[in-house]
Structures are given as C-alpha cells and as structure tokens.
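Enquirer: Mind folding the following:
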Amino acid sequence: MNTQDSAMDKPAGPRGSVNPEKVLGGLASFAVGSRVCKPVPPPPPPPQEDDTYPSDFSKIAVKVSKAIPRRYDDDGDESASPPVIYVVPRDLAEGRNKDAYEPAAVCIGPLFDQTQRSTEPWRKLERYKWCCVRKLIVNAEAGPGRRGSCWIPDLHTPLLRKCLDRMTDLEPQIRASYYAAEGMLGGSGAAGVVHDGHTLALMMLLDGSFLLHRLLKQGAGRMSLSTAASGGGGGDDDDDDWTQVFGQRGVWGLVARDLLLLKNQIPFFVLRALFKLLIKDGRGADREDVLVQGGLRLFASLRPGGGRRPPAAARSSSSAMKITCRDVHHLLHLFYMSIDISRRPQQEQEQEQEQEQEQEQELWVPCATELEDAGVTFRAKTSTATSFLDVTFHGGVLEIPPLELYDDSEPLFRNLIAFEQTYPHLPAHVTAYAVLMDCLIKTPEDMRLLHKAGVLVSHMNGDRDVATGFFSRACAQARISSGESYLGFVMADVVRYQSARWPRWRAALVRNYLSNPWVVTSLAAAIFLLIMTGLQTFFAVYAYFKPPN
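Expert: Predicted coordinates for the structure are as follows:
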C-alpha cells in the first residue's frame, strides 16, 4: 500500500477543522535553505494578582492625598505663622567645632532636656532662674516704684499661678515657633521640643523670667527692676549678679554670648506676655521698648565693628533704629536687626538694580595682595559707615569698616550665618560679607595688609593663622548666589578694575620707583637733569640755524 492509501485509511476529522498540533509540527519542520526556524515560544502567563498590593497602594494614595504643603498666614495668628527658631543644619556644622553652637553657661528653650540642664556648668544658673521668678513676682506685687523682699503665699501664689496659666495658653504658639526637622543638628532636639504642656509652661516661665530680668536690668542701667519698668526714680538694685555664680565672675559675658546662639532661643512674645503680667505701670506697650533697649545694651559689647562699644552707645542707637517689640522674634533676631537695619533704603534700591544686572557674576575676588599689585587701595571706612557691612568700592579704593576679632567673634559669626541659612526670606548680608573677606584673606600677608590699612585687627589667642582662617571657617558650607549677595556688584567692579591694564601699570610704577622718599628724590633729580639736557640741546640747535645778529 502506498502512502496515499495509508493516508486515506485514516479517519477524517470534521470538515473545516484545523488540528493545531499539525500546524505547529509543520512550522517546526519548515526549512529555508539549510536553516530551520525555531518554534515560537508561547506567551507568558498573565501575572497573578498580589493580595498585598492593593492595601499598600491604598496607603500610598492616602498619604499622597494628605501631603498638602502648609501655608502660613499673615493674619496675626502666631500659631499659623512659620517657625522662627531653628537648629543648625547638619551640613553646615559637620567637620567643625560644634562648641560654637552649644551654650557654655545657660540653656534657653526646649531644645535642651532637663538632664542636660541639671549638669555642670549649666546647673548654677538653672537655680538662679528660680530666684528671677521670685524677684519679679515679689516686686510686681509691691507696686510701682517699690521693692518687695518677702514671699507671702496668699499674695504671691495667685500671680505665680496666673503666669503659669498664661504660658500654658501660649503652648500652641510656642510649639509652632520651633522647627527641628530630621537632618539637623540635635537629633535629640527634634524630640526635645515635644514636652508635655506643664513641663513646657514651666520651662518658658523659668527661661522667660531669667531673660526678662536680664533685659530689665540692662535697659534700666543701675536702677531697680520695679522702679525702671514703672518709670520711677533711681535706686541701686540689690541683686549683685556676679555673686549669684560664685567662682565664675565672668559668667555674664558667657551668658551674653550664649543668648545669641541659634537654637538657644525662646519666642519674644513669651517675654512680652510675662512683661504685661509682672510689670504693672499702666502704660502697656509704651514701656515694652525697655526690652528692646535692654537687649541692645546687653549685646553692645558683642557688636562687630571698630572696637567694643560701651553700653551707653547702644542707647543712642536704639532710638535711631526704631525697632519695636512686635518686630522681634527672638534675641538673635533682635541682634541681627540691630546690625543690619541701619542700611539706607535708597542704597538698598540701587543695590537691587545693580544685582539684576549681575545675576550671573561669580562671587569671587582675588586676595588682598593681588589686588594691591593691581592698584586697588584698601581704606578703613569710619566716618560714613552705617554698619560693619557697609562695604563700598569707587575709583580703585575698597572701603571696609573696621572690624576687630575676638575669641567670641567666631561663634557669633557662625550663628549669624546659620541664622541666615535657615531663616526664610532673610537677606544673607553677613554671609555675603564673610564670603568677601574670605576671598581677600588667604595668607598671613593678606591679613597683614588689611591690618596695616586699619580694616581688620585681631585680638584672638594663638598664632596669625588662627585669624587668617577666621572667615574661611565661619562661612564654610554656606550657600549664597550672586543675586542674593548685596556685595555682588562690588565684587564684580573689583574684578573689572583688577583686570584693567592702566591701574596695574600705575601700581607697578609706584611700587618700583616711588616706594620711598629717596627713590622719589632720585627720580625727580633724573627728570630734572633730563629736562635741562633737552633744553640745552634745543638752544644749541636753535643757535646753529639762527645765529644771533
């Protein structure tokens, strides 16, 4: 039987039906030349549904739906206002001496737990805070112009209860004033802000009374606290501050330094609330200015500038600055406004116009010695300077207000720069100034040049390299753009002047030929001889062509 007969003997399937096995077998045996096509793999099975995915996705969707950016209002509600007290960002403080951001004598605010407060060297002043509360309450109940001494429970306890209740009422606003997110220094500080209501209220009462006591004493000079706040007559205060901490007579200098640390702050409205409860003179907000005046006097010796001004100088400047209690967020903010508020508005507008043209300029200038070689002259700006930030450049002269550096100047500059780097919508003037000075001072020779010009004087302990790297350490990791720097146009003008040829040639002439009187005398004699020789030659030639009759 042939092949056809054997095929015909097999039963035929239904008409029109196709056997898929035969089709696949034919495709497998189909040859093109000497190559055989491989069978097409079947499609992958559909993924099985994971029972856990829908629940995870629902959590993600809920979290995304609730991620609404918080918007702060300007309706006067302090609980809806943005935070005003921050801690130092980690990237700004890593690899540096963290002591510049830590208190040395007193802890202020909830970023420090009770365990830290009860250890040395902070324990002594923690006890003194209770004395401040007692003194303020006793004087308040004694009446205006009078000073109390004895604690009478029936008389003074109600006022103490009223102060604690007021601090408890302010708890939402107090918590909203602090921002301590992850990635910032004081990881314990992020948790340290979370106190129960009674602990936070007591902490605000103690810290607020301590600060109020200090500001009233400074604002009133040597007058008693109750007399000063009520506008009465004089009288020495019976509280000798230096005796409160035996063995540390200079502790109050450390306290003033500690009160300007970034995270060592409490909201200023806490001081205002205690002032209204404890200072009863019937004049209200008019007398609150004594807090601003006291703050300026307290920090007068720390103000950067040409020498440490006595406290009396701060009293005259406070009236000119027009700083009110409503404008102040905390003591560091008050100090910052005092060194920057004196800038002229017209000058600010001119700088903004210049900055718009210098948006892409690099914030850099050559060092002081290179600028001197290029013909730039450094001059101390004394008579017309409104602040140590008032730097100008005109006609090849870079005028910088005098600045004296002390051992406590570095923590001050670091915290001011950290304040600018964390506080929203704050002009980075101190950062810009530090960047400029860091560019100018690269070697001890640069430091010597600025010292000779009266611009910079170092009273810091240690060798000259300590002062040379002062601004480099202060502004390390600080970020600022040319559009944010009020000195951007000044630095651009300096670079353009340094790149010109004529100032460089003129500087070389002065340096090589006019460096001392003897060289000047020799040059003048040579010029005189050259002129005389020229005149002699002229008359000799003239007489040859036109002899006399």
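Enquirer: drop to CA atoms for contacts and neighbour counts, all remaining ones
Expert: OK.
Enquirer: got the end-to-end distance for stretch 418-431?
Expert: Chord length of stretch 418-431, first to last residue, is 9 Å (CA to CA, to the nearest Å).
Enquirer: same deal with stretch 250-269?
Expert: End-to-end distance for stretch 250-269, by CA to CA: 29 Å.
Enquirer: Could you check how far that stretch is from the centre of its chain?
Expert: Centroid separation between stretch 250-269 and its chain, computed with CA atoms, centre = their mean, to the nearest Å, is 15 Å.
Enquirer: structure for this one too, so we can compare:
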Amino acid sequence: MVAVFNKELLSWYLITLKLKETVDAGITNIQSPTSARSVELPNQSYQQKQQSRPYYPLQIAINAETSYNIEEGPKSPESEWVIIIRDKLEQARQDDVAGSWAKLCIYKIPQHLREGDDKVYVPQIVSLGPYHHGKKRLRCMDRHKWRSLYHMLKRNNHDIKIYLDSVKDLEERARACYEGPIGLSSNEFIEMMVLDGCFVLELFRGAVEGFKQLGYSRNDPIFAMRGSMHSIQRDMIMLENQIPLFVLDCLLGLQFNMPDYQKGVVAKLALQFFDPLMPTDEPLSKSDRKNLESSMGYASTFDPLSDQGGLHCLDVFRQSLLRRGPKPEPRIWIKRWSHANRVADKRRQQLIHCVTELREAGIKFKKRKTDRFWDVKFKNGILRIPRLLIHDGTKSLFLNLIAFEQCHLDSSNEITSYVIFMDNLINSPEDVGYLHYCGIIEHWLGSDAEVADLFNRLCQEVVFDTNDSYLSRLSEQVNQYHDHRWNAWRASLKHNYFSNPWAIISFVAAVVLLLLTFAQTFYGVYAYYRPGG
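Expert: Below is the predicted model of the structure:
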C-alpha cells in the first residue's frame, strides 16, 4: 500500500489504472471467439448501426461530480432533460387512468385552507389512516391500539389472520379512497387498516355498550371515557384522519362472525360516539318533532341504517347534521369553478348585513325551536335562527366539514353556506352578545369577542359563490326589508321613544302638550276672525 498525498498525482494514478484495466478488457474481448462483432448492412439505419456496435463502458473519473463515457462522450444535458419530462408525462398518464378519482373521498387539506390554522386539520393524539401514520408525536397511541386489538381477538377467540385476509381483499378499493400515492407496502397498509379500524370500533362499542363490558379496566388510561376522550373524538372527526366506512363494516362483521353484517351499524355507533361534538343540544318533545317533520314534508331524522350508507365517519356526521340522505344532487364542475363564479373577494361573499345593522332596520331576532341548527327562517320582519352551541371543538369541526364540502364534488355546501351566513351576521362582540341574549348562541368560550373572532376566521380562505347558497333567497328577502326606508324610520321611532316606560310617558306627554298647544292656537285664531261666533 502506497500513501499518496498529492491530489493531482493520485488522480493521474487512478486514471492510469483505469485505462490499463479497460484496455486489457478490450483486448480480451477482441481475441475471444465468442466476442460480438458489428456488421453494417447497406440498408441498416443509423440507430440500428449504433445498437449493433460493441459497447465498452469506459469511465474516466475526473472528480467526484463529473464522469464521461469514452465511447459516447459526455451526455447532452438536453437529452437528460427530455428523459425527465417523459418520465413526468408517464407518471401523469398513470395518475389520469380512467376512474382513478371516482372513489376518492378522504382528501388532504388544500394548502390555501391550511394557511389559517394548521392544527385544526392535524391530529394531536391519534392517527388513523395513512396521511399521519408513523409520525413520531403520535406513536405513543400505537401501544393502546395494539391493546385494543388484543382485547378484541381475545374476547372473540379469533385468529388475526381472518382479519388480515379479509382486509387484503379490500386493499385496492381502500387505497383508492385516499389522495395521492400511499408510501406503504401491501402488508404495511393492511396491518394499518386492521389496527386502526379495530381501535375505532373498540371506541365506538365502548362508548355505547360500556368499556367495562368489553373487558377494560375502570382506570384504563384510554378506554375509560376520561378527559382525553374528547381530544380523541376531535382527532377522529378530521378529514385527513378517516378510514373508509366499508372497511369498518367488514371488521365489525367479522367480530360477530357475520361477514355480510348489516351495513349502517357502524354509522349508528359513530353518531352516538360523536354526539358530544354536536353543535346543538336543543331538546325537542315528541309533538314538536312530529310537527317539524310534517312541516318539512319528510322525516327529519337521518337513518344511518339505510342502504345508502356513507363514505367515512365525517361524512356520516355531516349527514346527521343535515338530516337528509347522503346523496345530494351533484354539483356541476363548470358552474362551480367557471370564471364568472369564482369569488375571491370577501365583499362578494356578503350574504346579509350584521345584527346591529339589521336591528336598526327594525328586524327582530328570535330563537327557532328545532334541532337543525342550519334551518333559518324569515317572515314579517322576524329572523328565526335555531340555537347554536359553540365549544372548544367547534372550530375544528366546522373547518373540516367545510374542507370536505370544498374538496368533494358530489357534496352539497349547506355547512359552508350556514357558516358564511353567520360570519356576515356577526361582526362584533355586541352582535354575539345580542344573539346570546336572544338564546340563539350558547358558547363555552371565554368571551363574546372570542366567538366573533371564531366566525370571522372560519371562512377567510374559502372560495364561495353566494348564488350557490341555500340561504341566498332568505338573505335577499332580509336585505330588501333592511333597505326599505319606512322600516328603518319605524325602528328608529320605536328605539328612541318606545324603548322603556319612561320614554313612552315622555312621548305621550309631548304629544298631549303639542295637541293642547295646537287647540289653543286654533281657538285664538278662530275668535279673532269671528269674535261674535
């Protein structure tokens, strides 16, 4: 071994050795009886001639960054660039395979929506599905997932292979529900689906049947409905943290030894599990509910056991809020995203005036007795709005529902329309305070200012066409009432002179005094012109 300290001398030494090895290899190939020979035919094309020539891969190492081929010379930068472009086009062709987007229903939140607050879209405790799988800060929940899987297998006396084989048959269909390529092997993806799916089902069943009945200890850190359960519920309702509903249906059916288990049971369990996140808790009597259903012309209760099913838990939760079937009329892509309907200016999203301005125009606000928080009515100058309960999870819930409506083309936009409507109504803490006084808003936040800030931030980055809102007609009626001058004058008169008993007494006294003065003046003038009358 010879130590060489001169860099240039070392480079020439390596080049000499490489040349010697290559020349020796070339001489050996020429002398070999089986060596390939190049024969040029008269009609042979240039490309065929090039392919028929013997190829000797001679590489001369000049430095660590550049290499040349003696036979071909240095590669053209343009040819490498063309190859890269062709690779990208091939990837685009694979992505654009017919039907590749048809089953997509679990989306990554678009970047323009994340600019407001990324935490409301990213799970903080538990990951479900591939988008946040394996993240370091979420791994501590994995051991509890494995505990739940062990409890489930032990309770049912099942072998894990049954679940793995069943989910393997659904792998392709499940992968199609997620956006973009999933960087997990087949075995890793199936393991994740089984582990996360069984964990979700254990939570659902435990919340309904009781975790003690499922074999968990009363002081279990996760499966005991402690304070952390609320945070887990918020993570599980996020759009990026969903598992296809048909996977959960399959796993639940296997637990009961019924592969063809009735669809919709998981949806029913999910609604009971996510009930604390409901943005309304308005109790209705049986008579009130019956009157409500008859006035609407159809049953207002969403039936999760129907054949229509749902896409995932967030979709089921949204359907239950809207109290209607899960298959609304699909929106037309061209109409939704045409240049004429693209709305980026916040002022173009104005549906209605704020509470303070509407009150000045004489519009009254009253709480509407219904459990459908989005069902707003307006008649005879009275705006009836159902009660809305706002808690610390409302922001994340609404933003993920809005993101789903923005991403999923076959989804209607009732939640987005309602949130923008309330955003227009609320411009200040005073607006929130008056709605709270009317019983329309009930919140668990620190102050009315926080509620106003919440609504003002919910739809900052949402592109929305007011003409595509179910509240557009109602807003038009309210604005027409607001713009009528007589209504504003009447409201001003009532506010200034009939707001309290003392103001009324003062107004009546002023009117009586004015009438007496008029009568005195009249009789004085009358006596002057007709003194003998």
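Enquirer: what's the TM-score for these two chains?
Expert: Taking TM-score structural alignment, normalised by the length of structure 2 as the basis, the two superposed chains have a TM-score of 0.70; 429 aligned residues with a CA RMSD of 4.0 Å.
Enquirer: so where does residue 442 of structure 2 fall, helix or strand?
Expert: strand 441-443 (DSSP states H and E).
Enquirer: mean deviation (superposed) between that strand and structure 1, please.
Expert: Comparison of strand 441-443 of structure 2 with structure 1 after fitting gives an average deviation of 2.2 Å (mean CA distance after the TM-score superposition for structure 1).
Enquirer: helix or strand right after that strand?
Expert: helix 448-458.
Enquirer: Run through the neighbouring helices and strands of that next one.
Expert: Using 3 or more CA pairs under 8 Å, 6 or more residues apart in numbering; DSSP states H and E as the contact test, the elements touching helix 448-458 of structure 2 are helix 394-407, helix 414-425, helix 429-437.
Enquirer: give me that answer again for 7 Å
Expert: helix 429-437 (3 or more CA pairs under 7 Å, 6 or more residues apart in numbering; DSSP states H and E).
Enquirer: Where does the helix it packs on end up in structure 1?
Expert: Using TM-score structural alignment, helix 429-437 of structure 2 lines up with residues 444-452 of structure 1.
Enquirer: cool, and stretch 31-44 of structure 2?
Expert: Counting by TM-score structural alignment, stretch 31-44 of structure 2 falls onto no part of structure 1.
Enquirer: can you check stretch 194-203 of structure 2 too?
Expert: Taken onto structure 1 by TM-score structural alignment, stretch 194-203 of structure 2 occupies residues 205-214 there.
Enquirer: What is the subsequent helix or strand relative to the helix or strand hosting residue 336 of structure 2?
Expert: With elements taken from DSSP H and E, the one containing residue 336 of structure 2 is helix 333-337. Counting by DSSP H and E, the next helix or strand C-terminal to helix 333-337 of structure 2 is helix 355-360.
Enquirer: Just the buried residues of that next one, please?
Expert: If you call a residue buried by 16 or more other CA atoms under 10 Å, then helix 355-360 of structure 2 has these buried ones: 355, 356, 358, 359, 360.
Enquirer: And stretch 428-448 of structure 1, by the same measure?
Expert: 428-443, 446-448.
Enquirer: farthest pair in the buried residues of helix 355-360 of structure 2?
Expert: Farthest apart among these by CA to CA are 355 and 360. That separation is 8.7 Å.
Enquirer: Show the contacting residues for the aligned partner of residue 387 of structure 2 in structure 1.
Expert: Using TM-score structural alignment, the partner of residue 387 of structure 2 in structure 1 is residue 402. Contacts were defined as CA atoms under 7 Å, 6 or more residues apart in numbering; by that measure residue 402 of structure 1 touches 305, 306, 380, 381, 388, 454, 455, 456.
Enquirer: Give me the aligned partner of the fourth one over in structure 2.
Expert: Meaning residue 381 of structure 1. Counting by TM-score structural alignment, residue 381 of structure 1 corresponds to residue 368 in structure 2.
Enquirer: Which residues are in contact with the nearest residue to that match once chain neighbours are set aside?
Expert: Sequence neighbours aside, residue 386 is the residue nearest to residue 368 of structure 2 in space, at 4.4 Å (criterion: CA to CA, 6 or more residues apart in numbering). Neighbouring residues of residue 386 of structure 2 by CA under 7 Å, 6+ apart: 367, 368, 369, 370, 372, 373, 375, 376, 440.
Enquirer: Just the residues you listed: which are in helices?
Expert: If you go by DSSP state H, the contacts of residue 386 of structure 2 have nothing in helices.
Enquirer: coming back round to it: could you list the residues in contact with the match of stretch 194-203 of structure 2?
Expert: Stretch 205-214 of structure 1 has contacts (CA under 7 Å, 6+ apart) with 108, 109, 129, 130, 132, 133, 164, 167, 270, 271.
Enquirer: Return the mean post-superposition distance for that stretch against structure 2.
Expert: After superposition onto structure 2, stretch 205-214 of structure 1 sits on average 0.8 Å from its aligned residues (mean CA distance after the TM-score superposition for structure 1).
Enquirer: Buried ones in that stretch, by neighbour count?
Expert: Buried residues in stretch 205-214 of structure 1, counted by 16+ other CA under 10 Å: 205, 206, 207, 208, 209, 210, 211, 212, 213, 214.
Enquirer: I'd like the contacts of residue 386 of structure 2 written out as a markdown table, with neighbour count added.
Expert: Conversion of the contacts of residue 386 of structure 2 to a markdown table gives the following (neighbours: other CA atoms under 10 Å):
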| residue | neighbour count |
| --- | --- |
| 367 | 18 |
| 368 | 19 |
| 369 | 18 |
| 370 | 20 |
| 372 | 22 |
| 373 | 23 |
| 375 | 16 |
| 376 | 17 |
| 440 | 22 |
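Enquirer: which one of those residues is nearest residue 350 of structure 2?
Expert: residue 376 (16.7 Å).
Enquirer: Which position in structure 1 pairs with the closest one?
Expert: So, by TM-score structural alignment, residue 376 of structure 2 is matched to residue 391.
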